[in-house]
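# what shape does this take:
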Amino acid sequence: MWQQYGDIYRCYFGPFLTVVVNDVPGIKALLADERTSDRPDLFLFRATDNNKGLGLSNGHVWRTQRRFALSTLRDLGMGKTFLQDTILDQVTEVLKIFSDTNGKPFNPKILFGQSLANVICSVTFGQRFEHNDKHFLRLMELFAENNILAGFNRPLQIFPILRLIPFSKFRRDYLALMRNINELHEFIGVLIKKHGIKETSDGVRDYVTAFLQTQELEKNNPNSTFDDEQLVISVRTLFGAGTDTTAGTLCWCLLYMIEHPEVQRKVQEEIDQLLGNSQLVTMEHKVNLPYTEATIMEVQRNSPAVPATGRGVTDDIIHDGYLIPKGSHIAVNMYGVHHDARYFPQPETFRPERFIDEKGRIFRPDAFMPFASGKRMCLGESLARMELFLFFSNILKHFDVRAAPDCHISPNDVIFGQVNVPGRFELAITPRRL
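Coordinates of the predicted model:
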């Protein structure tokens, strides 16, 4: 539709007037506008989050909770080297499990999800789980199911009445999603109750403690947004956003390395020239590994975990001569931008060099927006970038990645859920001789 109608056009998804934006200046301007800071008012958003949490809330609730989250996560070291040791502990465990496969085919997505969830656990609860803990495994199952079920239920965003048709697929999928959400909330609620308020000699040690302290301070404020339901949904948001997207991107990274072995070799050669055999790659090495970082960016450009984002319009907007009326929706086509030859020449070619300037340094064009843009851009961008770099670089430092025998994989094989992840694939890992 973009190729036919241009950078901005309108269409209807069911009863909802939707304005689709496909150009970088338009996206940047509209996402920075206060009148587009809300999420669209859609049935499933209300059913699952009830204007709570960090991802789908609006108005005063969203502003208050986002401000609190940004401040708390910053205090807890989000994106700083403070969290590096926690991430590297998980990297080391992943490397050991990879080594134990002895070259046998396996799918790494669950392992990545567990490792990244443990990083989020350290931020939210100040603790981590063992990978074989049955409660932790169930939590991972619920999040994986939630991603798929959310995709199945997308028709209900347009026609909610479909969920009422007896014995239909729509009703079955809706009831399964709500059971999943309820179990997730019960599970998280139990963890919070067991946790309570815990501090160290240095002060607050995790997100839950910070929230509970603020809740106690505001207990006599009738307008407080710090209630139990808000905390449960916020923790669910942090887990979901901080696990599925990054785990999916790491899978994409390995898949593209299989598809492009020449890029895999270049990444390994760059790392080998900088580090000794026994060293782990750390954030201190990142500035000297531009091709490695550029490769991750090229994966995100080609296969963004979240290819589009939506906003609700709270007042009339005149944009580029067009009226975007109050109550309509805006759809930002980030996938389209990432594959637009105006911004990325030869967009279908996998070429990490496009993110390296003539001086050999990383170049981040405005059109590159895997974490969205504007007032609602991803809270955990800095953490996700750190995780992607440390996991990807250390895996390629220690292993060669190839497709499992008789396993035909392709970047075009996608599972569409809340986030887009590769279709089921298996790879084989071979230790490198360093």
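# make it CA atoms for all contacts and neighbour counts henceforth
Noted.
# at the geometric centre of the protein, which residue do we find?
residue 245 (3.0 Å; C-alpha atoms, centre = their mean).
# buried stuff in the strand or helix carrying it?
Element membership for residue 245 (DSSP states H and E) is helix 228-259. For helix 228-259, a neighbour-count test (16 or more other C-alpha atoms under 10 Å) marks 229-259 as buried.
# right, and the helix or strand after it?
Toward the C-terminus from helix 228-259 - assigned by DSSP H and E - lies helix 261-274.
# correct me if wrong: residue 311 contacts residue 326.
No - between residue 311 and residue 326 no contact is recorded; they are 11.5 Å apart, counting by C-alpha atoms under 8 Å.
# which one of these two has more residues nearby?
Shown here are residue 311 and residue 326; by other C-alpha atoms under 10 Å, residue 311 has more neighbours (22 against 14).
# for that one, what are its contacts?
Contact analysis of residue 311 by C-alpha atoms under 8 Å, 6 or more residues apart in numbering lists 36, 37, 38, 39, 40, 329, 330, 331.
# ok, now residue 281?
Counted by C-alpha under 8 Å, 6+ apart, residue 281 has contacts 275, 390, 393, 394.
# ok, of those residues, which come out buried?
Buried subset of the contacts of residue 281 (neighbour count, 16+ other C-alpha under 10 Å): 390, 393, 394.
# show the subsequent helix or strand relative to the helix or strand the second one falls within.
In other words, residue 393. In the assignment (DSSP H and E), residue 393 maps to helix 381-398. Heading C-terminal from helix 381-398, the first helix or strand you meet, by DSSP H and E, is strand 399-403.
# got the buried residues for the helix or strand following that following strand?
Where DSSP H and E defines the elements, the next helix or strand beyond strand 399-403 is strand 414-416. Neighbour counts over strand 414-416 (16+ other C-alpha under 10 Å) mark residue 416 as buried.
# structure for this one too, so we can compare:
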Amino acid sequence: MALLLLGVWGILLLLGLWGLLQGCTRSPSLAPRWPPGPRPLPFLGNLHLLGVTQQDRALMELSERYGPMFTIHLGSQKTVVLSGYEVVREALVGTGHELADRPPIPIFQHIQRGGGIFFSSGARWRAGRQFTVRTLQSLGVQQPSMVGKVLQELACLKGQLDSYGGQPLPLALLGWAPCNITFTLLFGQRFDYQDPVFVSLLSLIDQVMVLLGSPGIQEDDPEDMFGEANVLACTLDMVMAGTETTAATLQWAVFLMVKHPHVQGRVQEELDRVLGPGQLPQPEHQRALPYTSAVLHEVQRYITLLPHVPRCTAADIQLGGYLLPKGTPVIPLLTSVLLDKTQWETPSQFNPNHFLDAKGRFMKRGAFLPFSAGRRVCVGKSLARTELFLLFAGLLQRYRLLPPPGLSPADLDLRPAPAFTMRPPAQTLCVVPRS
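Predicted structure coming up:
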């Protein structure tokens, strides 16, 4: 009996030693290995290096020194930044769910209580995304009736523009049409542009976009995936994303046509040749309008509307030779992809030829990632592309877009306005019917 007990204790001792040795041999490899980065200051971290506006450009400058994957300290929070097409695409496409979470952002926790699809994580995000995709399908975003809704809104926008009689109008007015298309989908009817409810909705969206960087209250995350609160949060995401992004992109597209009149002229020549003065654009016309399609793609590349929406590691993850622990904020810097010198011939210039081959045919580019990539690619990108094409082509088919009196195209300032998205600056322009 004593020998038996001794044998049992011996086995337990060996198992304990084996486990201890395994722990000792594993711990160095499992310890976090962070990419290099600038030395942080007490309390501030590296915030002093980022500036107030266009932080994406400051991060790109840091990548020139520390490489395509580096660590910065936002206060005391270590954050990993990914810069350049190769490393960003590998992270977004090649990591699956390991890099599909979002870090907790206080204002979204306060507004949406961890729900929705844009800033939720884990099972709650997967449930919200499934709900949103099915909702958009049920609303007919892929059906021919959707084209009719967009063209109806285009006619209403033209009526509003005509009422100015060629006098200067605010650039923001052009965003009303994409907003109303989203409201039509979600609420079942469009609003008159002077409707107080419509004006109030636009004002609220504007306030949220400007204040998104403000601190908020951290809330507990409710457990129910398809409860009323999460459905409401998903609907709010559809309102915000479906209005702000498409509206701002259309405003940029028009503003850049005013800034580059020779590009505007080429688009209008192509529209006249393919469509003529009376035929409205249709989605199937895109193939016959390669230069117009190239211009729209170049607008999205050039402006980088959402330059650095953060991700968060859902588990310990090996990335680029480094080991990042669970919960690490990661910034896939889309600006660095859309301005990557190895992918674009003239990255800092507005150049539609980036999307045309030697014969003038439209060509896709792998580094064109304005809607992100991987599991969190924008669920509404198909609808956004259709809206942008129909509205942009319809506007340039009918109007000449000019700077306000007293300014030349060279005088126009392209620096974006401060907001969550890279909004165009507050600007006026003249919209004159073409003869």
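# on that earlier part again, most neighbours out of the contacts of residue 311 of structure 1, which is it?
Greatest neighbour count in the contacts of residue 311 of structure 1, by other C-alpha under 10 Å, goes to residue 329: 26 neighbours.
# coming back round to it: and the contacts of residue 311 of structure 1, which of them are in strands?
The subset of these located in strands under the criterion DSSP state E comprises 329, 330, 331.
# does the second one touch residue 20 like I think?
I take that to be residue 330 of structure 1. Yes - with contact defined as C-alpha under 8 Å, residue 330 of structure 1 counts as touching residue 20 (5.9 Å).
# ok, the closest residue in space to residue 290 of structure 2 that isn't next to it in sequence to residue 288 of structure 2 distance?
Spatial nearest neighbour of residue 290 of structure 2, excluding adjacent residues (C-alpha to C-alpha, 6 or more residues apart in numbering): residue 362 at 4.9 Å. Residue 362 of structure 2 sits at a distance of 10 Å from residue 288 of structure 2 (criterion: C-alpha to C-alpha, to the nearest Å).
# and stretch 411-430 of structure 2, end to end?
15 Å.
# actually stretch 152-170 of structure 1, sorry about that
8 Å.
# neighbour-wise, which of residue 362 and residue 288 of structure 2 wins?
Per other C-alpha under 10 Å, whichever of residue 362 of structure 2 and residue 288 has more neighbours is residue 362, with 22 against 16.
# before we move on, which element is residue 20 of structure 1 in?
Going by DSSP H and E, residue 20 of structure 1 is part of strand 16-21.
# show me where the stretch 101-250 of structure 1 has helices.
109-124, 134-152, 154-158, 169-195, 207-217, 228-259 (DSSP state H, counting those that start in this stretch).
# could you list every helix and strand in contact with the fourth one?
If I follow you right, that is helix 169-195 of structure 1. Under the contact criterion of 3 or more C-alpha pairs under 8 Å, 6 or more residues apart in numbering; DSSP states H and E, helix 169-195 of structure 1 touches helix 134-152, helix 228-259.
# of the ones you listed, which is nearest residue 95 of structure 1?
helix 228-259 (13.8 Å; C-alpha to C-alpha).
# pretty sure residue 12 of structure 1 sits in a strand.
Yes - Residue 12 of structure 1: assigned to a strand according to DSSP: H, G, I helix; E, B strand; the rest coil.
# okay, now the counterpart of it in structure 2: neighbour count?
Residue pairing (TM-score structural alignment): residue 12 of structure 1 is matched to residue 73 of structure 2. Residues lying near residue 73 of structure 2 (other C-alpha under 10 Å) number 19.
# ok, now residue 395 of structure 1?
What residue 395 of structure 1 shows, counting by other C-alpha under 10 Å, is a neighbour count of 23.
# now distance to residue 306 of structure 1 too, for the ones in strands among the contacts of residue 311 of structure 1, in CSV please.
Shown next, in CSV, are those (distance: C-alpha to C-alpha, whole Å):
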residue, distance to residue 306 of structure 1
329, 17
330, 15
331, 12
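# translate residue 425 of structure 2 into the numbering of structure 1.
By TM-score structural alignment, residue 425 of structure 2 lines up with residue 423.
# okay, its match and residue 335 of structure 1: tell me how far apart.
Distance, residue 423 of structure 1 to residue 335 of structure 1, by C-alpha to C-alpha: 18 Å.
# number of residues surrounding the closest residue to residue 243 of structure 2 other than its chain neighbours?
Closest residue to residue 243 of structure 2 apart from its sequence neighbours, by C-alpha to C-alpha, 6+ apart: residue 179 at 4.4 Å. Residue 179 of structure 2 has 26 neighbours, counted by other C-alpha under 10 Å.
# hmm, residue 179 of structure 2 is touching residue 244, no?
Yes - applying C-alpha under 8 Å as the test, residue 179 of structure 2 and residue 244 come out as touching, 7.4 Å apart.
# pull the number of nearby residues for residue 360 of structure 2.
12.
# quick one: residues contacting it.
290, 291.
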